[in-house]
Structure formats: C-alpha cells, structure tokens
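Asker: no sequence on this one, just coordinates:
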C-alpha cells in the first residue's frame, strides 16, 4: 500500500505555475491547491484546506495497488514529474505544468493546468479523481460532458477539461488500463483547437525551453546552485506578470503553529516582502522581475497621490482587501479558520516607504534596464520620501503587523532613514545638489533620532531596542547592516547582535520576537529570521558557524527544495503559508554570501 495514502496533509508540496495561475501538488500526484482566474482567486482545487473531504477540490491520478511514488522537477524548470508504481511493477509517470512561452509576439500563460500521463512499465490501471469546487469550498462544480471534454461550472469562471482519455471512464472515477500516453488540458471553457496530443507535447517542450533559458541568465553562486535555482524559479512563480505584483506566498491560512489561530491569507502583494524578493533576484541578475515590479510600484505611487501607502495590495493593485472567513473549508489539518482577504491592508506600517524607494532607486543607475528612471520618476519618488520623513518618528504596527498595539518601531524608522539616504544619492546622481542636500540632512536627522530614542543603556553597555518606547528585542534589528545603517564592526551593532542572539536564538532557529503579542507568545521560529542570523554571523566573522547553520536550514527544506514561513524549533516541522517568499530570499542571499568564489574553479 502507498505509505502516503493515510497520511494527513503536509507541506511536502510541489509548486507549478506560469505567473498567471499556480498549483500545489502533493506527494501522490494530487493537485490539492489551485486558484482561478489568478493566484488570489477562488480555489477550485482546495483539498489542502478541506479537512476530511479530501476527494473534493482535488485532481488526483492513482494506479491500482499503488505502493510508492517519487517526484522530481525537470532540470531548471517548474515542470513536475511524478512516478507512481504498483505492487506488480507497473508504473506511470505524470508530467504537470502550466504552459508558459512566447507565442505570436507575447507571453502565452493561460489560466490552465496541463497533465500528461505516460505508462512506463507493465500494464497500469489508472483512476482519475477530478472534483473542482467553487465558492471557496462551498459547492462541487456541476458538470456536462462531450465526446472529448468535460465542462465544469465553477462560479463566474467556467472551466473545461479537454483530453484524449476516455471521458466517461475518467469522469466516473473508474480504474482503466492505460496503454498509451494520455493528455489533459484543464483551462478556459472554450474548444481546444488542434490535436491535443501534439499541442500539449509542444507546450511541454516550449515551456521547458522557456524556463531553462531563463535560468541560464541567472548569476548563481558556485555552491548550492540547485537550491538557489529552485528558489529563484519559485519566486518568479510568485509574480503576477500582468501587473508585476509579487505575492508573499501561494496559499492562505496554513497556521503559523498548530491550533494557533495565526492563519492569514498571503496571496497578496506586501510592499515589504516584494522588496526583499526583487532584491534577492536582482542579485542573481533576474531583472525581468524587477522591471515588472517597478511598473507595479509606479501605479501604486500614482494612485496614492502623495498620500499614505498601504502595506499590501491585491495583485491587481486594489486597495481594499476585506478579511472574511471561508466557513466551508475546515482548514489545514482541520485547523481553521480559513481567511480570505487580509485586514492588515488598513494598518499603518511606515517601513513601506523605504521599501518603495530602495528598489526604485536602482532604476536611476542600472543601464541594463529597458526603462531607466528619469526626472519625473524622481519627483514621484520624492512624494514617497516626504511620507517617510513625516512618519519616521510616528507609531505604527511594525513589520510584524501587531493588530492591537502601536509603537515607533526601530525597523520602520531605519527604513525611513534608508528612503531619505537613497533619495540623496539619486538626487546627487541627477545633479540636483539642493535636493541631495535636503535629503541628506533629513537622513542625518533620522539617524540621530534612532541613535537617541532606540538605544537602550544596560550595565553591559547597551543595544538598540525594537521600538522607541520599549527595551524588548526583535530580529529585524539584524537588518541594520543590510540597510547600511551600521557596519558589521560597529560596536553598537555588535552589542545589539549579541543581545538579539541571546534573547531570540533557539538552537539552530531564530524567533522574530519573544514578547507576547495579540495571540500570546510565539510558538515557532520565523525562517527568514534564522537566515538573518546566518547573515549576521557571516558578516561578524563567524563564517564557519554561519555555513554550518545554513546547511542545517537547507536540510529542513521540503523534497521540492522549498520552505514555508515558520518552523517548529523543537521538531523542525514546517508551518505557515507555503512557499514563503521571505524564506526563499533567505536561501538565495545566504548562499551568495557564503559560497566559495567562482575563481576557485577557474
């Protein structure tokens, strides 16, 4: 018997996608999560959060007397191959992907999932379960079928399965013998034009070629190339290409810890998370993601009209993301609630101004870009800087998005400093001496304020605190070096690092903070914070320790090579939404920092 059949849902998931839609497959070739018509849409495949109703909201292939399954990606692509084997040695291979390639002068990325089943040994008997839902798990899709297709009524987005498999048998969920390759295209409710066998094989080849050429353009470190490439591909899948928005994760409501109620919808574009994503991909030379995201930011800035920037928006740039619960879905392992929308959109988080200015500043210097920034962009960016200046010493919810308290958070103030500092550099580059002087004066004032208000005197000498009002610590203080607010050998940073490590490190893991919040004390480590720890160790000269801890963290990745948001620091089990862009950024950044130089093999 397949050892996975009776297992409860886990985060051993394999993403596929095309920057329009995405899906997550489990270890038994089940498509258990996938939303239409885009990443933040209705999950027609929702079995991941559907409790005991695991045959609803899923697309699964099984073979009779199945005893094992194994999976891998086609090299340097998000094309997944799953091999299912039966007790008698018969086997099939299932290839899953979402088409993505250039066609007719533009990128072809339909709202579609392609699955190709290939018998590779013996005489396997295949069973197909295809039960899409709509209304966030409230209704099974009604079906009508034709000779070579099945139509599914899924709310406002009807879908169609086109196939050369026997439609009646497949629709009935009956096992049947597979003697030749079978091809499945689940997409828009429109007739499939052309021969499905040859068309899908061509799509497979063109999609493979697109991704492998994209990866070929990455400037990867010498060591940990496979890990970095997998993270880079997955980060690109988190971009909604139509607008350039980058989502924080592909899922909603995977709890940060068992039964914690810390269940949030991450299928939106956080300005903060996106900043870290484009920063990491930029280090690899993936300028296409940066360029599209900068276009998204320009629209956000224009819509704000010099006013407050929200911490997050929808992938279409919509500002209102009203939070509600999807009561028909039981939640991951039955641990609801399942939330749709995110109330953090109306929070005050002042760090977002720096996170808009910093990636945009590159566009004034980087001559590789198709569209470099100009004086008009600088004028718009100054409006963002004005907000950073006005809010640098005002309370906010902070990067950890506290829902019931506000303070002047050091990280937010440091991001405001970074906004003014980078604007001064851009102004100088543009020959605007008076503006450069103004922004530098403001940066210096914010620096002095942070040094005065965030510094906590102790018998040992002192350290920066997480806020101006309190002396507690959080892991974001380790970012002061990354922001260039401090040098690694600055005594103030060294003492702060020592205190943060002592207060928040739990063996091989790092908490974001230890202080109780709206839901009590944190129960899991925040993976990006562990990578910030690794970064700080390396920059402080503890390179061997940093490498050891980095390798340990890579040992916690899923078989797909990815990480979620959180990790149980006792058991190492992954929790939180998946795959989490923050965590993948940590892999890329630390690999680049710790890898041996390419010159060592030349």
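Answerer: In hand now; what should we look at? All values derive from a computational prediction rather than experimental measurement. Residues are numbered from 1 along each chain as shown.

Asker: Every contact and neighbour count from this point should use C-alpha atoms.
Answerer: Fine.

Asker: Compute the distance between residue 131 and residue 154, please.
Answerer: 11 Å (Cα to Cα, to the nearest Å).

Asker: Need the residues touching each of those two.
Answerer: With contacts taken as Cα atoms under 8 Å, 6 or more residues apart in numbering, residue 131 and residue 154 have residue 141 as neighbours in common.

Asker: show me where this protein has helices.
Answerer: 167-172, 196-216, 225-237, 271-283, 287-304, 352-362, 375-391, 410-429, 433-453, 491-504, 527-539, 543-554, 581-594 (DSSP state H).

Asker: Output these as a markdown table; include the columns distance to residue 47 and mean neighbour count.
Answerer: Formatted as a markdown table, the helices of the chain follow (distance: least, Cα to Cα, whole Å; neighbours: other Cα atoms under 10 Å):
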| stretch | distance to residue 47 | mean neighbour count |
| --- | --- | --- |
| helix 167-172 | 18 | 16 |
| helix 196-216 | 26 | 16 |
| helix 225-237 | 21 | 22 |
| helix 271-283 | 27 | 22 |
| helix 287-304 | 31 | 18 |
| helix 352-362 | 35 | 24 |
| helix 375-391 | 42 | 19 |
| helix 410-429 | 38 | 25 |
| helix 433-453 | 48 | 17 |
| helix 491-504 | 36 | 18 |
| helix 527-539 | 26 | 24 |
| helix 543-554 | 28 | 16 |
| helix 581-594 | 23 | 24 |
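
Asker: and of the ones you listed, who's closest to residue 257?
Answerer: Shortest distance between residue 257 and the helices of the chain, using Cα to Cα, is found for helix 527-539: 13.0 Å.

Asker: what does that closest one rub up against?
Answerer: Counting by Cα under 8 Å, 6+ apart, 475-476, 478-479, 488, 497, 501, 508-512, 543-547, 549-550, 564-567, 582-583, 585-587, 590, 593-594 sit against helix 527-539.

Asker: relative to helix 581-594, how tilted is that helix?
Answerer: 10 degrees (axes from the mean of the first three to the mean of the last three Cα atoms, to 10 degrees).

Asker: hold the first one in mind and look at this next one:
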C-alpha cells in the first residue's frame, strides 16, 4: 500500500495509566495521574513542547524491532546500531499483592546490552500542563526529582545521573534500569525490585490470558485485542475509555480531532459483550458498577459520555499552543458531545442490565438497585420516543429520528420485558411491551420499500452502517429476505472495494467523511456471519487484519485508498469489534473454546 500512514507505537499500562512508546524508544504519550489528566510526555502532539524520554543510540543510523512478550502488555524494543545491539523493555507493574492489585503510577524501562558495546543517550524531560510547564530537575543521591507539579515526578536509575542530566552518551556494558514515578517513589532496592516486578507482571498477564475462553479462530489476534481492551479499563471506577489519546485526526486536515479519553454510554452493550465473549467476568462486573453508579445520579437525561470518575462536565477547550499531530490542529481536551441528546443510551443501559437477571454468576445483592434503574430507563424511552436526537455519530447541528436510536429503544424494552417476566412484574412487562411496539413502528417508518432497505432516519434517503445492528440485535430475522436485501443495499452504498465500511457517505457538519470507521467493518463481518454468508465473513475478517500496525494494534479510522491508520489510537472499540466478530464467526464454525 503506497504512502501508508501507521501509528508506529506500542501501548503499555496497568489499568491506572496508559503510555505509548514509539519504535525509536521515545515515550510519546503519558498522562498522569489519570487517563484523562494532562500529559507528562506528549511529543505525539508537539515535538518541541511535549517533553522527551528516549533511550537512543548516541550517533548514526539505527534499526529497531518492537514486539510484546508473548501474552503480556510488556513491550520490548531491540535497537541495533554500528556500535552494537541492545533491548529496552518497557512495562507498567501490575500484579496481585495483599489481596488487591498493585498498579502504581510507575513506568519501568529496563536497558540491557545484547551484542557489541552500544553507546546510548538517555534523555528525560517531563513537562506539565499539556507542555505549558517546564519541570525543573533536582539531583539527589540516586534519583532526579522533577519539580513543578502537585506531586513529584521522580526518575530513579543506576545510570550515572550526570549522564542523564547532561544528556551525555555512555557505553552500555551491563543492564541498567530507569524507573519513572508520579507521587509515591520507588524506595526499594532498584535492580532486584525491577526484576521482581517484571517477573510478577509477566505472570499476571499470562494468567489473565489463560483465564480467557477463546476459540482457535485467529487466537493470537483476539488475545492481543483482549489485552488492549483490558488496559482501557480504569480499574479505580470500572470505566472503559474509547481510546488512549486525544486529537489524532480522523483524516489529515479534517479538523475532526476529538478527545476520546472518556467513557461513552452508547458502547456499553458492545463492551460487555466483548468481555463476555472472552469469558472475562471481573471486567464486566466492574464496568456494570460504573454504569449503575452513573444511573443513580441521573435526573433529567443520560449524557452520551462521562469522565472515568463519572463527572458529567467535560467542557471542550482548544490548546492553541500545541502544534498537533503532524501539524493537525486543533488539539482539543474535553468533549462537547456530553451536551448532546443521544437517546439510544437508555436502551444501552437496559441491555447492559439484562445479564444481572439471566446470568446465574450474578447474585441477588447485585440486583437490588437495578429494578429501579430499569423503570427509570424505560420511562426515559417513553419520554423520548417522539424526540429527535444527534444520533450515534453525534451530529452537532442536526437532529433526526434515527433508526439506530429506535433499535435500542426496542432492544432495551425487549431486555426489560425479559427481566419483568423473570421477576413476575406484570406492570413493567406491560410497559416494556408497549414501548417495543412503538419503537418497532418507528423502525418500520425508516424502511424504504422501493430500495428494500432501512434508511438512517425517518424521512431520510441516507444509509448508515449502524443499521446493520438490526440484524445483529435480532430485530430482523437473519434468515429473512429483508435482512438479505438490507445488507446488500448497505454493501452497495457504504462498502469500499477493500471491504472497509464508511459510517455514512452524506455530508455532516465537517463535510463528507474521508475515512472508513473500523468498527463498522467488524459489524459488517458479524452481519455476514448472521445471515449465513460465512465464507464472506471469514474473508473480510482476514482482510481487516491487514489494517493493524506492527504490533496488531488498531486505530479508529482507515483510509481505504492507502490503508492508512487515522483517528485516536489504540481505539478500544475497534478491538471490541475484532473480539465480537471473531466470536460470532467461531460460533458459526462451531469451533470449541481452547483456552
């Protein structure tokens, strides 16, 4: 693929923070103390003001090879120059300790010689307040303190501190360790502690993978997606963010640069399904508690998204002092979509609550508050049945009666009906049945008999990839003629020759979309599997695997012409899409779960 743009980055994390490391060893993204905090390293968005943490050869050209330790989120970068070869092992410690997970704000970089006598230059210049603040280094006995933030950033190392402070190169003749901390520092033996943390973190991730249930259909890719997805859960509250980053453009020059470090309610069902599909219950449970916590605070309406702590105000700002990724401005923090009306969220919450009643692994105490939540969500559906909204794709200046919103009204009411029957609650069952019927009428109002397709909204001519969910959610019988013709019409209008899918092709507030949206392509694969086109589903799945980066990581968007990755990265929902599509295919192929 000519001029293909990829994010040459690996992600590490421990469910307390996330970091992105380039193939050239540079730490290009690290926000502390939370996923949505200001960056300490952010050269991804500004090479001058984003700080620097690199372990590069002193001079001359060099080659690198980057990979994960098998079945872990521990990243290795091997660097080869004329002087020799060395390996950087980067990881965020995570393991069980004192009956809880130890997940400090600590990044460990292990630097070991492999061949020859490489000369390495270690540069560490953290920043504050999205690059507006330069931190001042202060030398201590065995560490450097970087002062200026509310908590101390500390680099503890057995590399001579003078070499780091003066940015002088040194001969790497033995293993060195560089430990960066925020707040609580490392106050233990350096070498033995780093090695123990590496050993225990390796063991933790491998045990996590062993406890998944995954078929042998493209198992390594599903494992990597599961590992990436796990990193995007902020364990303190259970929230799952859409992506690690902010302001990576959906297409170059598009100004569609958004902050995705938040938790979108509209994705609840898909995330819970993904964790369920790989047999991971703990993450489902934590995420459910986050959703339940939000639900108890809601008065007027659910917002489309919340912060990882459930905060509802996500005021959007532009950071004009930052150059932006490859010069793409604006850089935004916060997200104005929190003010939008997206009425599919009520159905999302109801479908999310369903496992509490049908999955026997949940016990009664977890259901205590949820009956009221179900009533509340049903009453929201009732109140918004005649209300236009911004829809799934968050149109900023357009409100319509979206087919997808009514699908989730229908699916949510369907879930509530099942629960009501389970509880013997005739009142709730009657309300749910009435709302299912009303939502079904609205969905049918989106049907175009002439084209044999459901359009994106009542009275609209446009098509939308989200309506593939009519098949996957069971509204349309997968073996029906209308499911077949609906899918065929979407293929004809929204699918590229490469098998990628646009969300829609009509102009919105920012013009016509230039790039395809990866999760829509995975939905397409699921829809193919549902309607029995299994060979097509497998073929399209295999094609999509070609759009990962060198580590198997997926972005949000792909340029169909060049295969370039765009949008925020890594995109949790693209990996959700991969997990769910692989599961759908493996069930149809009747493949046993091997793990």
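Answerer: Yep, it's here. Being a predicted model, the structure only gives us computed values, none of them experimental.

Asker: one step back: reformat the helices of the first structure as CSV; add distance to residue 41 of the first structure.
Answerer: Conversion of the helices of the first structure to CSV gives the following (distance: least, Cα to Cα, whole Å):
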stretch, distance to residue 41 of the first structure
helix 167-172, 25
helix 196-216, 24
helix 225-237, 16
helix 271-283, 20
helix 287-304, 19
helix 352-362, 25
helix 375-391, 30
helix 410-429, 31
helix 433-453, 41
helix 491-504, 37
helix 527-539, 27
helix 543-554, 31
helix 581-594, 19
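
Asker: And these: which comes nearest residue 28 of the first structure?
Answerer: helix 167-172 (17.6 Å).

Asker: start and end residues in the second structure for the closest one, please.
Answerer: Helix 167-172 of the first structure corresponds to residues 161-166 in the second structure, going by TM-score structural alignment.

Asker: and the matching stretch, how far from the first structure on average?
Answerer: Here the mean offset of stretch 161-166 of the second structure against the first structure after fitting is 1.3 Å, by mean Cα distance after the TM-score superposition for the first structure.

Asker: contacting residues around that stretch?
Answerer: With Cα under 8 Å, 6+ apart as the criterion, stretch 161-166 of the second structure contacts 121, 122, 123, 124, 139, 142, 143, 144, 168, 169, 170.

Asker: Equivalent analysis for stretch 289-307 of the first structure, please.
Answerer: Stretch 289-307 of the first structure is contacted from outside by 236, 239, 241, 243-246, 278, 281-282, 309, 317, 356, 359-360, 369, 371, 380-381, 383-384, 387, using Cα under 8 Å, 6+ apart.

Asker: Show the contacting residues for the aligned partner of residue 32 of the first structure in the second structure.
Answerer: Aligned by TM-score structural alignment, residue 32 of the first structure pairs with residue 28 of the second structure. The neighbours of residue 28 of the second structure, taking Cα under 8 Å, 6+ apart as the test, are 19, 20, 21, 22, 41, 42, 43, 44, 50, 52, 53.

Asker: Closest one of those residues to residue 514 of the second structure?
Answerer: Distances from residue 514 of the second structure to those, taken by Cα to Cα, are shortest for residue 44, at 22.4 Å.

Asker: Excluding chain neighbours, give the residue nearest to the closest one in space.
Answerer: Sequence neighbours aside, residue 28 is the residue nearest to residue 44 of the second structure in space, at 5.2 Å (criterion: Cα to Cα, 6 or more residues apart in numbering).

Asker: How about residue 339 of the first structure?
Answerer: In space, and not counting its chain neighbours, residue 339 of the first structure is closest to residue 325: 4.5 Å by Cα to Cα, 6+ apart.

Asker: Now do the contacts for the equivalent of that neighbour over in the second structure.
Answerer: Counting by TM-score structural alignment, residue 325 of the first structure lines up with residue 318 in the second structure. Residue 318 of the second structure sits next to 330, 331, 332, 333 when contact means Cα under 8 Å, 6+ apart.

Asker: what's the matching residue for the first one over in the first structure?
Answerer: Under the alignment defined by TM-score structural alignment, residue 330 of the second structure is paired with residue 337 of the first structure.

Asker: Its match against residue 253, yeah?
Answerer: Yes - using Cα atoms under 8 Å, residue 337 of the first structure is in contact with residue 253, at 7.1 Å.

Asker: How about the most centrally placed residue in the first structure: what's its closest non-neighbour residue?
Answerer: A centroid search over the first structure (Cα atoms, centre = their mean) returns residue 581, at 3.1 Å, as the residue closest to the centre. The shortest distance from residue 581 of the first structure to any non-neighbouring residue, by Cα to Cα, 6+ apart, is to residue 248 (5.5 Å).

Asker: Would you enumerate the residues in contact with the one you found?
Answerer: 238, 266, 267, 268, 269, 270, 273, 274, 580, 581, 582 are the contacts of residue 248 of the first structure under Cα under 8 Å, 6+ apart.

Asker: Counterpart of it over in the second structure?
Answerer: For residue 248 of the first structure, the residue aligned by TM-score structural alignment is residue 242.

Asker: ditto for residue 363 of the first structure
Answerer: Match for residue 363 of the first structure (TM-score structural alignment): residue 356.

Asker: Could you give the number of residues near that match?
Answerer: 18 (other Cα atoms under 10 Å).

Asker: close enough to count as contact, it and residue 362?
Answerer: Yes - between residue 356 of the second structure and residue 362 there is a contact at 5.7 Å, judged by Cα under 8 Å.

Asker: Trace residue 467 of the first structure over to the second structure, please.
Answerer: Match for residue 467 of the first structure (TM-score structural alignment): residue 457.

Asker: If we ignore the residues flanking it in sequence, what's nearest that match?
Answerer: residue 402 is the one closest to residue 457 of the second structure (Cα to Cα, 6+ apart), at 4.1 Å.

Asker: Could you list which residues are in contact with that neighbour?
Answerer: Applying Cα under 8 Å, 6+ apart, the residues near residue 402 of the second structure are 388, 389, 391, 456, 457, 458.
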